[in-house]
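Visitor: Structural data only, the sequence is not supplied:
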């Protein structure tokens, strides 16, 4: 698979992953989770691979493509986080609590 096709597939997987990301995790945690999800290091030897879903073959991803994917992931994640509407939780005040310690004899 040539480099352009591989980049298109990795870019698409970044977009797919960011559709349903956890808002509780930090950017670095999400990046590590994505790398384990889309570009895992299967043998633990530092060589990351991408599974081509059409041919079901593993394609080796070089260091330059990994760096490009990391930069693209962080940029897209920052754009999505900037668009998020912060949810402000309002504290509900139910009723004032009566202090019975004043009424003891």
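Guide: It's in. No experiment lies behind these values; they were computed from the predicted model shown.

Visitor: Please count neighbours and contacts with C-alpha atoms only from this point.
Guide: Noted.

Visitor: just the strands in the chain please.
Guide: Along the chain, counting by DSSP state E, strands occupy 48-52, 57-61.

Visitor: Tabulate these in a markdown table, adding columns for mean neighbour count and distance to residue 70.
Guide: A markdown table is the format used below for those (neighbours: other C-alpha atoms under 10 Å; distance: least, C-alpha to C-alpha, whole Å):
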| stretch | mean neighbour count | distance to residue 70 |
| --- | --- | --- |
| strand 48-52 | 18 | 13 |
| strand 57-61 | 14 | 12 |
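
Visitor: ok, second structure coming up, stack it against the first:
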């Protein structure tokens, strides 16, 4: 089963924490916010996650490094779908469509 996590927001309500750090990796209770989400997805049978990342290239680099750790620890395949320019509210969903649909729909 596949899941899509939208992680591309600017994190304006978490500033100043998100000025130099991606929102999903901000610590909450000594763990990145992203950890409980990925653990919950694994628990319900998700084996592949697509991260919809915004157009900031440095966020892709940081999220890619973090994703490798999650893949190793949880056994979930993680891929990124990155906007090359801001696409609006539903843009990331349309952009990730090919990574979510496996032809069996």
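Guide: Nice, I can see it. Owing to the predicted nature of the structure, the values given are computational and were not obtained by experimental measurement.

Visitor: Can you give me the TM-score here?
Guide: Put the two chains on top of each other and the TM-score (TM-score structural alignment, normalised by the length of structure 1) is 0.28; 55 aligned residues with a C-alpha RMSD of 4.6 Å.

Visitor: hang on, the earlier thing: same list, the strands of structure 1, but as TSV with distance to residue 78 of structure 1 please.
Guide: Output for the strands of structure 1, formatted as TSV (distance: least, C-alpha to C-alpha, whole Å):
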stretch	distance to residue 78 of structure 1
strand 48-52	24
strand 57-61	24
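
Visitor: Can you tell me which of these is nearest to residue 3 of structure 1?
Guide: Closest to residue 3 of structure 1 of the strands of structure 1, according to C-alpha to C-alpha: strand 57-61, at 9.2 Å.

Visitor: Summarise which helices and strands the closest one is packed against.
Guide: strand 48-52 (3 or more C-alpha pairs under 8 Å, 6 or more residues apart in numbering; DSSP states H and E).

Visitor: go with 10 Å
Guide: helix 3-19, strand 48-52 (3 or more C-alpha pairs under 10 Å, 6 or more residues apart in numbering; DSSP states H and E).

Visitor: can you tell me which residues contact the closest residue to residue 51 of structure 1 other than its chain neighbours?
Guide: Of all residues not flanking residue 51 of structure 1 in the chain, residue 58 sits nearest, at 4.5 Å (C-alpha to C-alpha, 6 or more residues apart in numbering). By C-alpha atoms under 10 Å, 6 or more residues apart in numbering, the residues touching residue 58 of structure 1 are 39, 48-52.

Visitor: where do the helices sit along structure 1?
Guide: Taking DSSP state H to define them, one finds helices in structure 1 at 3-19, 27-38, 63-83.

Visitor: Turn these into CSV, including mean neighbour count.
Guide: Converted to CSV, the helices of structure 1 look like this (neighbours: other C-alpha atoms under 10 Å):
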stretch, mean neighbour count
helix 3-19, 15
helix 27-38, 16
helix 63-83, 14
